[in-house]
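A.B. asks: Sharing a model prediction with you, sequence too.
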Amino acid sequence: MKILVIEDEKPAARRLIQLIKERMPEAEIYDSIDTVTAAVRWLESNPRPDLVFLDIQLADGISFEIFEKVKVTAPIIFCTAFDQYAIKAFKLNSIDYLLKPVDPEELTNALNKFKSGLREPVISLEHIRSLIQPPPKSFKTRFLVKIGERIQTVDVQNIAFFYSEDKVTFLQSRAGKKYIIDYTLDELEEMVSPDTFFRLNRKYISAISAIKDVFTYSNSRLKIHLENCADNDILISREKMGAFKSWLGQ
């Protein structure tokens, strides 16, 4: 029995190998590999193992990338730190996934299942991805604002920026109208798409459409002018400058 272990956490790899040897003394552990790149290289240049223990998050990426670069015909037992509900879903599909830290009894059950004759995964890579990867995050498309006794909505595409002043948060539209809203800037940062909005500093979150001018400033900072904004001292720190430039040019 030849077993390949692909795991980027050395203590976890050592423990897994020890547990395997205790349960299968006859097993020959081929190797312990910690990256997608090394795993692909090994699988391309070595005989097919009888069984592969595969971590999901490796040092240089997600282990599913291995399947995209090389054909893997050996049966696989995944070892993962993802939550137990996903693990149970996988087991319903007759593939074993061990939750880290690996429970010895779970490992024994997985090895027994392998010995009983399971040789090929019965669910697709796409199915595995859909169970592990969280659904795409949704962002708000409009905000409620109050004007006197009336409540109306402002669509996100009509928002120029949000800003905070005297502990009050304002939404300013592209037409220059401003409204008080019941969210902090920290909350708003999670509600709007990072493709469209950027947290400039502690006081401003701006839509890319509202960026009028960008100037270099002292101390490796940037100064921003926003449309219909009287504040001419909006600064981006040196720490945020790289992220801001990437966002601006994406």
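C.D. replies: Ah, there it is.

A.B. asks: Could you use CA atoms for every contact and neighbour count after this?
C.D. replies: Will do.

A.B. asks: quick one, helices of this protein?
C.D. replies: 10-23, 36-45, 64-69, 84-92, 104-115, 125-132, 185-191, 238-248 (DSSP state H).

A.B. asks: so which of these gets nearest residue 146?
C.D. replies: helix 185-191 (17.2 Å; C-alpha to C-alpha).

A.B. asks: From the contact counts, what lies against that closest one?
C.D. replies: With contacts taken as 3 or more C-alpha pairs under 8 Å, 6 or more residues apart in numbering; DSSP states H and E, helix 185-191 sits against strand 159-165, strand 204-207.

A.B. asks: that older thread, would you mind giving the helices of the chain as TSV with distance to residue 145 added?
C.D. replies: Shown next, in TSV, are the helices of the chain (distance: least, C-alpha to C-alpha, whole Å):
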stretch	distance to residue 145
helix 10-23	52
helix 36-45	49
helix 64-69	45
helix 84-92	39
helix 104-115	54
helix 125-132	37
helix 185-191	14
helix 238-248	28
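
A.B. asks: Output these as JSON lines; include the columns mean neighbour count.
C.D. replies: Formatted as JSON lines, the helices of the chain follow (neighbours: other C-alpha atoms under 10 Å):
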{"stretch": "helix 10-23", "mean neighbour count": "15"}
{"stretch": "helix 36-45", "mean neighbour count": "16"}
{"stretch": "helix 64-69", "mean neighbour count": "14"}
{"stretch": "helix 84-92", "mean neighbour count": "14"}
{"stretch": "helix 104-115", "mean neighbour count": "15"}
{"stretch": "helix 125-132", "mean neighbour count": "12"}
{"stretch": "helix 185-191", "mean neighbour count": "15"}
{"stretch": "helix 238-248", "mean neighbour count": "13"}
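
A.B. asks: Among the ones you listed, which comes closest to residue 29?
C.D. replies: Across those, closest to residue 29 is helix 10-23 (C-alpha to C-alpha), at 7.4 Å.

A.B. asks: how distant is the closest one from the center of its chain?
C.D. replies: 28 Å (C-alpha atoms, centre = their mean, to the nearest Å).

A.B. asks: and here's the other structure:
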Amino acid sequence: MRAVIIEDESLIAEEMKANIAAVADDVQVIEMLPSLKTARRWFMNNAAPDLLFMDIRLSDGLSFELFDEFTLNCPVIFCTAYEEYAIRAFKVNGVDYLLKPVQEEDLKKAIDKVRSMQENKNFVPGDLQQLVQYFSNPLLSKVQYKERFVINSGNKWAPVETRAIALFYKDNLNYVYTFNGDRFIYDFSALEDIEEVLDPAIFFRANRQAIINIHSIQSVKPHGNQKLVVQLKQPLKLEIDISREKAPLFKKWIDR
């Protein structure tokens, strides 16, 4: 299969290409396109590939704009920072969705799914248009995120508005930090459970231990091996590490 990657972060695109080669030797990446502009130019002069890997939010717009301008009947695997629960119900034939950073096991399953559908000739490109309409309509795609959390405060329970939370942190215990510096214990089994109910435009999963609010960030400084260190605003005065793998996603998330 001939494949094209549309991704505006060069590090992510190169990593995706390497991962594809590792899990599917029958898939040849023939082009990596870093923007809508370059993608438009490429599709004007080339036929659609057998498979597309597409980021959703590019530096110059949404990748869905390509479907308004070109007839792309090939299967598409979206590689996105959207939360999995928000798009789970919209999985359709021949299309899959990988959350960044993409794991090799998930990538292999997605390619196997596309390969199987092509072999059985049951890929229906019309379903892709339903997904495009979904993301293009803000009323239909509006997701309800959790508005408040009930935390332990002494011997009492107390509601804390989500917008007042600067940081979720998992250590020996699970903590919620508010912007005024208070720290509360909150009962959750995994950060994944919290991540699924938060607005991804406001909250970012920094690492295995922390989810940070964009409004809590004081500064960001580079660290060794392409890592980042996030300094949170006072009175928190905490430093949160961003891994090399997540650094490009973080930069894209904060610079929008």
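C.D. replies: It's in. Since this is a predicted model, take the numbers as computed values, not measurements.

A.B. asks: Got a TM-score for the two of them?
C.D. replies: The TM-score (TM-score structural alignment, normalised by the length of the first structure) is 0.50; 177 aligned residues with a C-alpha RMSD of 4.7 Å.

A.B. asks: Serialize the helices and strands packed on helix 185-191 of the first structure to a markdown table and add fields for distance to residue 190 of the first structure and mean neighbour count.
C.D. replies: Shown next, in a markdown table, are those (distance: least, C-alpha to C-alpha, whole Å; neighbours: other C-alpha atoms under 10 Å):
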| stretch | distance to residue 190 of the first structure | mean neighbour count |
| --- | --- | --- |
| strand 159-165 | 13 | 21 |
| strand 204-207 | 11 | 21 |
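
A.B. asks: Can you lay out these as JSON lines showing distance to residue 131 of the first structure?
C.D. replies: Shown next, in JSON lines, are those (distance: least, C-alpha to C-alpha, whole Å):
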{"stretch": "strand 159-165", "distance to residue 131 of the first structure": "35"}
{"stretch": "strand 204-207", "distance to residue 131 of the first structure": "33"}
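
A.B. asks: who wins for proximity to residue 33 of the first structure among the ones you listed?
C.D. replies: Closest among these, once you apply C-alpha to C-alpha, is strand 204-207, at 43.5 Å.

A.B. asks: Need the contact partners of the closest one.
C.D. replies: With C-alpha atoms under 8 Å, 6 or more residues apart in numbering as the test, strand 204-207 of the first structure has contacts from 159-164, 185, 189, 196-200.

A.B. asks: So residue 132 of the second structure versus residue 92 of the second structure, what's the distance?
C.D. replies: The gap separating residue 132 of the second structure from residue 92 of the second structure is 12 Å, by C-alpha to C-alpha, to the nearest Å.

A.B. asks: likewise residue 161 of the second structure?
C.D. replies: 35 Å.

A.B. asks: re the thing from before, joint contacts of residue 132 and residue 92 of the second structure?
C.D. replies: Counting by C-alpha under 8 Å, 6+ apart, nothing touches both residue 132 of the second structure and residue 92.

A.B. asks: mind listing what the aligned partner of residue 202 of the second structure in the first structure touches?
C.D. replies: Matched to the first structure by TM-score structural alignment, residue 202 of the second structure sits across from residue 196. Taking C-alpha under 8 Å, 6+ apart, we find residue 196 of the first structure in contact with 207-208.

A.B. asks: Could you measure from residue 196 of the first structure over to residue 224 of the first structure?
C.D. replies: From residue 196 of the first structure to residue 224 of the first structure the distance is 16 Å (C-alpha to C-alpha).

A.B. asks: before we move on, back to that, what about residue 161 and residue 92 of the second structure, which has more around it?
C.D. replies: Per other C-alpha atoms under 10 Å, whichever of residue 161 of the second structure and residue 92 has more neighbours is residue 92, with 17 against 13.

A.B. asks: Report how many residues lie close to residue 193 of the first structure.
C.D. replies: Neighbour number of residue 193 of the first structure under other C-alpha under 10 Å is 17.

A.B. asks: gap between the helix or strand containing residue 107 of the second structure and the chain center?
C.D. replies: Counting by DSSP states H and E, the element that carries residue 107 of the second structure is helix 104-120. Centroid displacement of helix 104-120 of the second structure relative to its chain, using C-alpha atoms, centre = their mean, is 20 Å.

A.B. asks: And that helix, what does it pack against?
C.D. replies: Counting contacts by 3+ C-alpha pairs under 8 Å, 6+ apart, helix 104-120 of the second structure packs against helix 10-23, strand 96-99.

A.B. asks: Pick the most deeply packed of those.
C.D. replies: Greatest average neighbour count among these goes to strand 96-99 (a mean of 21), per mean count of other C-alpha atoms under 10 Å.

A.B. asks: who are the neighbours of that strand, in terms of helices and strands?
C.D. replies: Partner elements for strand 96-99 of the second structure (3+ C-alpha pairs under 8 Å, 6+ apart): strand 76-80, helix 104-120.

A.B. asks: Please name whichever of these is nearest to residue 45 of the second structure.
C.D. replies: strand 76-80 (19.5 Å).

A.B. asks: I'd like to know which of the helices and strands packed on helix 185-191 of the first structure is closest to residue 52 of the first structure.
C.D. replies: Checked against C-alpha to C-alpha, the stretch from these lying closest is strand 204-207, at 47.5 Å.

A.B. asks: For the closest one, give me the average deviation versus the second structure.
C.D. replies: Superposing on the second structure places strand 204-207 of the first structure at an average distance of 0.8 Å from its equivalents, by mean C-alpha distance after the TM-score superposition for the first structure.
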